[in-house]
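S.K.: when you get a sec, could you give me coordinates for this:
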Amino acid sequence: MSTDAVQREATFARAVLDAAAGVPAVLMGRNDASANRRFAVYRNNVYAGLINALAGRFPATAKLVGEEFFRAMAREYVEKSPPSSAVLLLYGADFSDFMGAFPPAFPVPYLADVARLEWAWHTAYHAADAEPLSQDALAALVARADDIALRLHPSLSVIRSPYPVVTIWELALRDGKDEPGRLQADGEDALVLRPALQVTVRRLPRGGAAFVQELMEGKNLPVAAAAVLESEPGFDLAANLAGLMRSGAIEGTVNPL
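M.R.: The predicted structure follows:
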């Protein structure tokens, strides 16, 4: 492809994703009005496709605010943050940050955290496959707890929220609303991963999110537990470790077994 053709394609792509841009000069002819109409239709179709992709990735978020509000918010996002890659699986990674700074969404303060949870679900679904450590291998770790660091599943992520984000997400998917009168006041932290075919989301106990984050930084069990105990004196290492084992969150160790 010639340099001119590449430049024309780049100009066309920029114009499609810039709502304030006019029709590229290369498309204009004797009937400018017709070119404007055709380009507007094409641009709207591109926007609609991106908005549909976001709606598919954030179904609970969309239910919490309603389809009309969600699509209007998503269009604002598309205009301000068009795709930077042809790999659309990556598109929407910062949509939750956009929501957190989007004034019309402020009356739903937990909306951005629900979106973060949904993005974690999306990335876990498309993450690399890995076999969790077997129960026998996990049992062998107990005797070596002082000198090993755990390697966690590549699909794993932690979402921390001052709101009951897992409960809101579950209710939104089930009923299409958050039913605020039934919600507890405490925040919830979520562990999201796909140890097998299905993505799982589970609530972490007190100190659980901080513990997982310490492990993700490569710290061994005693160091990670000590760091959490400084801020959470009631942290239960045995219970949290057992929960990670049952969830299939442990893939191996940093040190060879």
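
S.K.: going by C-alpha atoms from here, please, whenever you check contacts or count neighbours.
M.R.: Fine.

S.K.: the residue located most distally from the centre of the chain in helix, strand or coil?
M.R.: Most distant residue from the mean C-alpha position of the chain: Arg30, 47.2 Å away (Cα atoms, centre = their mean). Arg30 falls in the coil class when you classify it by DSSP: H, G, I helix; E, B strand; the rest coil.

S.K.: just the strands in the stretch 51-200 of the chain please.
M.R.: Assigned by DSSP state E, counting those that start in this stretch, the strands in the stretch 51-200 of the chain fall at 150-152, 157-161, 188-193, 200-203.

S.K.: in CSV: those, plus distance to Leu138.
M.R.: Converted to CSV, these look like this (distance: least, Cα to Cα, whole Å):
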stretch, distance to Leu138
strand 150-152, 10
strand 157-161, 20
strand 188-193, 18
strand 200-203, 20
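
S.K.: how far off centre is stretch 183-190?
M.R.: How far stretch 183-190 lies from its chain's middle: 18 Å, per Cα atoms, centre = their mean, to the nearest Å.

S.K.: let's have the strands of the stretch 51-200 of the chain in a markdown table, adding mean neighbour count and distance to Val65.
M.R.: Formatted as a markdown table, the strands of the stretch 51-200 of the chain follow (neighbours: other Cα atoms under 10 Å; distance: least, Cα to Cα, whole Å):
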| stretch | mean neighbour count | distance to Val65 |
| --- | --- | --- |
| strand 150-152 | 22 | 34 |
| strand 157-161 | 21 | 19 |
| strand 188-193 | 24 | 21 |
| strand 200-203 | 18 | 22 |
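
S.K.: one more, please, to line up against the first structure:
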Amino acid sequence: MSELLALQRDFAAALRESAQAPVFLARLAGPAARNADLLAIYRGNAVSNAHAALRLAYPVCEEVLGVECFAQLARLYWHENPASEGDLNLYGASLLECIAARDDFAELPWLPDLARLEWALHEAGMAPDHQPTPFVQLASLSEAELAGTRLQFQPALCLIASSWPIASLWQQHQAEWRALHGEVFQLEDCGAETALVYRDGFKPRVLALPAASADLLVALQAGEMLLPALSACAEKHPDFESQHVLHDIFQRGLVTAILPGEAP
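M.R.: From the prediction side, this is the model:
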């Protein structure tokens, strides 16, 4: 190990754990007390920056937990998962794992899925721009041309299946929802949901999908051909309206390309 690498590792250890500070401080020239104060300031700034990044990515989780509890969670997460990227927009992807591993959140079993949803929204905001494909392009294809056709979706699209109503839970914490409804709904009144995360222009959005729409999007995102995927959904969901669902998928700008197959 080079001297520089050893110094960097001692510095990182001293930032994460105060007990490791003496090893690093012993390497430094100058007044020991002053160096210790400067290290404490650096540690405080690192924790503060990580906390700010997590607050930006997980605003609803912070609201649910409360400011103080979320700050403690952020410090714990930083201690176990120090930032490894210069861009703090990329920090916090595994917070849901930290939440799921803690017994003190056992009374909030839906919280890891809510965190997963918020991170998907955060990533959607940073996803590459895309050009939506209009529905008329699909509607203009003949049945022969549709054979083997697959759909390509926008980079921001993410599907999150949960045993809890996470899309509705997220919605109730938005100012627009509260302006209309005024009070929080009860979780026990709702069932499992598949949340669709996508980007409408530059704005990330969340939508609770009906079961048939969720099954179709899961199949199409996995690369299945359009016609077999539609047939499978129609067989599984007797009330499935393929034209309506497809029109909605295109209307929301989810599709970026129609990939043609070979005619039989």
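
S.K.: state the distance from the residue farthest from the centre of the first structure to Asn36 of the first structure.
M.R.: 12 Å (Cα to Cα, to the nearest Å).

S.K.: then Lys63 of the first structure?
M.R.: On the measure of Cα to Cα, Lys63 of the first structure and Asn36 of the first structure end up 35 Å apart.

S.K.: hang on, the earlier thing: of the strands of the stretch 51-200 of the first structure, which is nearest Asp113 of the first structure?
M.R.: strand 157-161 (6.4 Å; Cα to Cα).

S.K.: what helices and strands are in contact with the closest one?
M.R.: helix 111-125, strand 188-193, helix 208-216 (3 or more Cα pairs under 8 Å, 6 or more residues apart in numbering; DSSP states H and E).

S.K.: out of those, which gets nearest to Phe102 of the first structure?
M.R.: Closest among these, using Cα to Cα: helix 111-125, at 9.7 Å.

S.K.: which residues in the second structure does the closest one match up with?
M.R.: Using TM-score structural alignment, the residues of the second structure aligned to helix 111-125 of the first structure are 111-125.

S.K.: now that stretch on the first structure. Mean distance?
M.R.: Its aligned residues in the first structure lie a mean 1.0 Å from stretch 111-125 of the second structure after superposition (mean Cα distance after the TM-score superposition for the first structure).

S.K.: the aligned residue in the first structure for Gln154 of the second structure: what's it in contact with?
M.R.: Using TM-score structural alignment, the partner of Gln154 of the second structure in the first structure is His153. Going by Cα atoms under 8 Å, 6 or more residues apart in numbering, His153 of the first structure touches Ala130, Pro132, Leu193, Pro195, Gly248, Ala249, Ile250, Glu251.

S.K.: in space, what's closest to the last one - neighbours in sequence excluded?
M.R.: With Cα to Cα, 6 or more residues apart in numbering as the measure, Pro132 is the residue that lies nearest to Glu251 of the first structure, at 4.3 Å, once sequence neighbours are left out.

S.K.: what of the third one?
M.R.: Excluding its sequence neighbours, the residue lying closest to Leu193 of the first structure (Cα to Cα, 6+ apart) is Leu156, at 4.3 Å.

S.K.: can you tell me how far the one you found sits from Asp236 of the first structure?
M.R.: The value you get for Leu156 of the first structure to Asp236 of the first structure, if Cα to Cα is used, is 21 Å.

S.K.: re the thing from before, of the contacts of His153 of the first structure, just say which sits nearest to Asn44 of the first structure.
M.R.: Looking across the contacts of His153 of the first structure and measuring by Cα to Cα, the closest to Asn44 of the first structure is Leu193, at 35.4 Å.

S.K.: and the aligned partner of that closest one in the second structure, how far from Ala26 of the second structure?
M.R.: Applying TM-score structural alignment, one finds that Leu193 of the first structure aligns to Tyr198 in the second structure. Tyr198 of the second structure sits 51 Å away from Ala26 of the second structure, going by Cα to Cα.

S.K.: center of the first structure - which residue?
M.R.: Trp119 (1.9 Å).

S.K.: correct me, but it touches Ala93?
M.R.: Yes - counting by Cα atoms under 8 Å, Trp119 of the first structure does reach Ala93; the two are 6.8 Å apart.

S.K.: residues contacting Glu188 of the second structure?
M.R.: Counting by Cα under 8 Å, 6+ apart, there are no residues that Glu188 of the second structure touches.

S.K.: the helices in the stretch 1-150 of the second structure, which residues?
M.R.: 3-16, 21-25, 32-57, 59-65, 67-80, 95-100, 111-126, 135-139, 143-146 (DSSP state H, counting those that start in this stretch).

S.K.: mind checking these for the one nearest to Ala211 of the second structure?
M.R.: Using Cα to Cα, those put helix 111-126 closest to Ala211 of the second structure, at 17.8 Å.

S.K.: now the angle between strand 158-162 and that closest one, please.
M.R.: Helix 111-126 of the second structure runs at 170 degrees relative to strand 158-162, counting by axes from the mean of the first three to the mean of the last three Cα atoms, to 10 degrees.

S.K.: what's helix 111-126 of the second structure in contact with?
M.R.: Helix 111-126 of the second structure is touched from outside by 57-58, 60-61, 92-93, 95-97, 99-100, 105, 155-158, 160, 162, 166-167, 169-170, 195, 197-199, 202-206, with contacts defined as Cα under 8 Å, 6+ apart.

S.K.: what does stretch 72-86 of the second structure give?
M.R.: Arg16, Glu17, Val47, Ala50, His51, Leu54, Tyr91, Leu95, Cys98.
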